[in-house]
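>>> Okay, predicted coordinates and the sequence, questions at the end:
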Amino acid sequence: MTNCDSQNTNGSNLSEFLRIGLIQTTLDNNVAWTKAPRMELSEEIRAWNEIQRGLASINSSPFKPDIVILPELALPRPHIRDFKRICAELGVIGITGVDYLVDSDKSTVSNQALVVVPQNWPKGTGKYCTPFYVGKTYPAPFEEKTISNFGLRFKPDPTLWLFDSDSFGHIGVCICYDFMDIERSAIYCGKIHHLFVLAYNRDSTSFYHLAESLSRTIFCNVVLCNTGHYGGSLVISPYYDPYRRTIYRHEGSGLFTIQVVQLPVFDLHEAQSSSAPRRGLFKNRPPGYGDKIRLVSTTRII
């Protein structure tokens, strides 16, 4: 097991910024999952069309992102191979929620995010990529009830992933309700530069407040990619000046949106690594920041 402590990263190798592409799709849960925890064909077709439009727009952008993020449950499973291929051809890491998976025992359901890393990333495009699956640990109450109504149980995944993206810093990825897990936040503290949250959440206001709080207590960039069906995507960084902290915020229901933003990496790392950061750029580190935290036995770090 490798320690991915951000304090141990060689700051001189870090890039100034990490460029993120957000694709906020508008999957309608009232239509998608009516008979089983598998996307209805009509929503599957519409969802994949939106994703293709978003990726095409990202590809034509003069500010090509390093990583593309989509919401929870956004990608229909029949198009996983297509998503991998496109990400490899674009030369971008793709992080997206995937439709529910009914497990082999036919009694449980998993909620996963797919992380696709092209073979030549970040230096260029290619034909192949390496996939990872990040599982959801805690179902939202409504989600658990809906799955139960189908005669199935939610299958939790207790594994926590921290990704080392080399010059772009360390990244934590979680799915929706796991964002509220206090123990997870404690493990992330001092370990990551960026926290990516894939969500399908109707209460975007609560997540806004939580994102701002965790950007200060974990002391990292927080990217919240929520479904456009409810709206509420947010990118926030612990800058000192209030007007700089919210890098991006999008509100409004039923809106398909694409946006490319930049997250600070090098300067944030310097602030994380010093008890006396450059005055006026970032907020002060939270109490106890950087103290060693014992990782739970189920933690897997890449």
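Nice, I can see it. None of the values given here were measured: they were computed from a predicted structure.

>>> CA only for contacts and neighbour counts going forward, please
Will do.

>>> tell me the centre residue of this protein?
By Cα atoms, centre = their mean, the chain has its centre lying nearest to F196, at 3.0 Å.

>>> Okay, and that residue sits in which element?
Per DSSP states H and E, F196 falls inside strand 194-199.

>>> which helices and strands does that strand pack with?
Strand 194-199 is packed against strand 170-175, strand 221-226, with contacts defined by 3 or more Cα pairs under 8 Å, 6 or more residues apart in numbering; DSSP states H and E.

>>> Against L268, how distant is I192?
Counting by Cα to Cα, to the nearest Å, the gap from I192 to L268 is 11 Å.

>>> before we move on, back to that, can I get the helices and strands packed on strand 194-199 in a markdown table including mean neighbour count and distance to E144?
As requested, these are exported to a markdown table (neighbours: other Cα atoms under 10 Å; distance: least, Cα to Cα, whole Å):
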| stretch | mean neighbour count | distance to E144 |
| --- | --- | --- |
| strand 170-175 | 24 | 14 |
| strand 221-226 | 29 | 19 |
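
>>> put this beside the first:
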Amino acid sequence: CRKDQSPNLSYQRQKGLYHILNAANKEEADVLLLPELSIPVSWLPFMAAHSRRKQIALIFGLEHWVLDERAYNILVEMLPYNTDENYKSSMLVFRVKNYYAPKEIELLHTLRLRAGAPKPKKQRYHLIRWKNVSFATYNCFELANIEHRALFKSKLDILFACVWNRDVNYYQHITESAARDLHCYVAQSNTSHYGGSCVLQPSRSSISNKIYVKGGENHCILTTTLDIKALREAQYRSFRDNNDIIKHNPPGFDYDALLERA
């Protein structure tokens, strides 16, 4: 986002992205979750076309989009679907980050830029229902707001989080808390430089991590299958049997909200 430098659009970076996208296609993934600030703004049309052609949902953060000396940190959701005429299409959803991390604001100030965060009354989150799955996405430091994390209590099957942060232990505690408090799956993608990418489920601690990545240098994806039906079935029952891995519903769980998801 610097005026004196161009974005990194090198062949090497493109090659890394192609590798990830092709790997997701090979694994027949329904959703590919990428970190915050991971995709250059100029690659947005390519990502949209890929989502439409391959019918894969893409969730990622754009690199800072600078307008009038303000740097906007934007979260993107690309949700593919087939039209009534059986044409492939994809809906694009954009949202500006509600809370910029202190270090992010400090970095932008050193580059003579201001953070483009919305005013409190205009802060928004999206509750999305796609292919019979209810989910919401959070952008890094937004997860640190406990009230905003609780906005969709009982309403989510999955919480997706795009982050770019070196304090992986801090975010691990937050995501573990979210999985239990919101009683849903939590999927987080962080840059491989730091690690901490994970998929959690609201179960006992020994098996709550379906995926947890320490970090590395190469580009790769890890996949797992989320049993949405089993999650809802467990949530609907007021008891658990020995075969259940899902923990009991938290206090105040809204069964009416569950029925709206089912």
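All right, it came through fine. It should be emphasised that the depicted structure is a prediction, and the values quoted were computed from it without experimental measurement.

>>> Would you give the TM-score for this superposition?
Once the chains are overlaid, their TM-score stands at 0.87 when taken by TM-score structural alignment, normalised by the length of structure 2; 250 aligned residues with a Cα RMSD of 2.3 Å.

>>> closest one to T125 of structure 1 among the helices and strands packed on strand 194-199 of structure 1?
Of all these, it is strand 170-175 that lies closest to T125 of structure 1, at 21.6 Å by Cα to Cα.

>>> Alignment lookup: N249 of structure 2 to structure 1.
Aligned counterpart of N249 of structure 2 in structure 1: R285 (TM-score structural alignment).

>>> all helices of structure 2, in order?
11-26, 44-54, 102-110, 146-149, 168-181, 228-236, 255-261 (DSSP state H).

>>> With respect to T83 of structure 2, which of these lies nearest?
helix 44-54 (11.3 Å).

>>> Now tell me what touches the closest one from outside.
Outside helix 44-54 of structure 2, the residues that touch it by Cα atoms under 8 Å, 6 or more residues apart in numbering are N25, I56, A57, L58, M78, L79, P80, Y81, K88, S89, S90, L92.

>>> Out of the residues you listed, which end up buried?
Using 16 or more other Cα atoms under 10 Å as the burial test, those include N25, I56, A57, L58, M78, L79, P80, Y81, S89, S90 as buried.

>>> can I get the residues you listed in a markdown table with distance to D4 of structure 2?
As requested, these are exported to a markdown table (distance: Cα to Cα, whole Å):
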| residue | distance to D4 of structure 2 |
| --- | --- |
| N25 | 37 |
| I56 | 36 |
| A57 | 34 |
| L58 | 30 |
| M78 | 31 |
| L79 | 35 |
| P80 | 37 |
| Y81 | 40 |
| S89 | 37 |
| S90 | 35 |
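
>>> So which of these is the closest to D254 of structure 2?
Proximity of these to D254 of structure 2 (Cα to Cα) peaks at L79, which lies at 27.1 Å.

>>> distance of the residue mapped onto that closest one from structure 1 from W48 of structure 1?
Aligned against structure 1 by TM-score structural alignment, L79 of structure 2 finds its counterpart in V117. Separation of V117 of structure 1 from W48 of structure 1 (Cα to Cα): 20 Å.

>>> Also F163 of structure 1?
27 Å.

>>> ok, the residue mapped onto I218 of structure 1 from structure 2 - how many residues close by?
Aligning on TM-score structural alignment places I218 of structure 1 opposite L182 in structure 2. Number of residues near L182 of structure 2 (other Cα atoms under 10 Å) recorded here: 24.

>>> Does L182 of structure 2 touch A150 like I think?
Yes - L182 of structure 2 is within contact range of A150, at 7.0 Å (criterion: Cα atoms under 8 Å).

>>> In contact with I23 of structure 1: list those residues for me.
I51, G54, L55, V68, I69, L70, P71, C225, F256, T257, I258, Q259.

>>> Distance check, the closest residue to it other than its chain neighbours against P238 of structure 1.
Leaving aside its sequence neighbours, I23 of structure 1 sits nearest to I258 (Cα to Cα, 6 or more residues apart in numbering; 4.7 Å). Counting by Cα to Cα, the gap from I258 of structure 1 to P238 of structure 1 is 23 Å.

>>> These two - which one has more neighbours?
Neighbours were counted for I258 of structure 1 and for P238 using other Cα under 10 Å; P238 has more, 28 against 16.

>>> For Y138 of structure 2, see how far away the residue in structure 2 that the more buried one lines up against is.
Taking TM-score structural alignment, the alignment pairs P238 of structure 1 with P202 from structure 2. Note on P202 of structure 2: its distance to Y138 of structure 2, by Cα to Cα, is 18 Å.

>>> same deal with L107 of structure 2?
L107 of structure 2 is 21 Å from Y138 of structure 2, by Cα to Cα.

>>> Kindly report the same for P35 of structure 2.
Per Cα to Cα, P35 of structure 2 is found 11 Å from Y138 of structure 2.

>>> what do you get for Y87 of structure 2?
Distance, Y87 of structure 2 to Y138 of structure 2, by Cα to Cα: 30 Å.

>>> on that earlier part again, if I pick the corresponding residue of structure 2 for the residue nearest to the centre of structure 1, what's in contact with it?
Using TM-score structural alignment, the partner of F196 of structure 1 in structure 2 is F160. Neighbour list for F160 of structure 2: L33, F135, A136, T137, Y138, V186, A187, Q188 [criterion: Cα under 8 Å, 6+ apart].

>>> Recalculate using a threshold of 6 Å.
With contact taken as Cα atoms under 6 Å, 6 or more residues apart in numbering, F160 of structure 2 is in contact with T137, V186, A187, Q188.

>>> in structure 1, which spans are strands?
Per DSSP state E, structure 1 carries strands over the ranges 17-24, 67-69, 93-102, 108-118, 129-135, 153-154, 161-164, 170-175, 194-199, 221-226, 233-236, 246-250, 257-264, 300-301.

>>> name the helices or strands packed onto the second one?
In this case it means strand 67-69 of structure 1. If contacts are counted by 3 or more Cα pairs under 6 Å, 6 or more residues apart in numbering; DSSP states H and E, strand 67-69 of structure 1 sits against strand 17-24, strand 93-102.

>>> Make TSV out of the ones you listed and add distance to S213 of structure 1.
TSV is the format used below for these (distance: least, Cα to Cα, whole Å):
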stretch	distance to S213 of structure 1
strand 17-24	21
strand 93-102	23
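
>>> Which of those strands sits closest to E40 of structure 1?
With respect to E40 of structure 1, and counting by Cα to Cα, the nearest of these is strand 93-102 at 10.5 Å.
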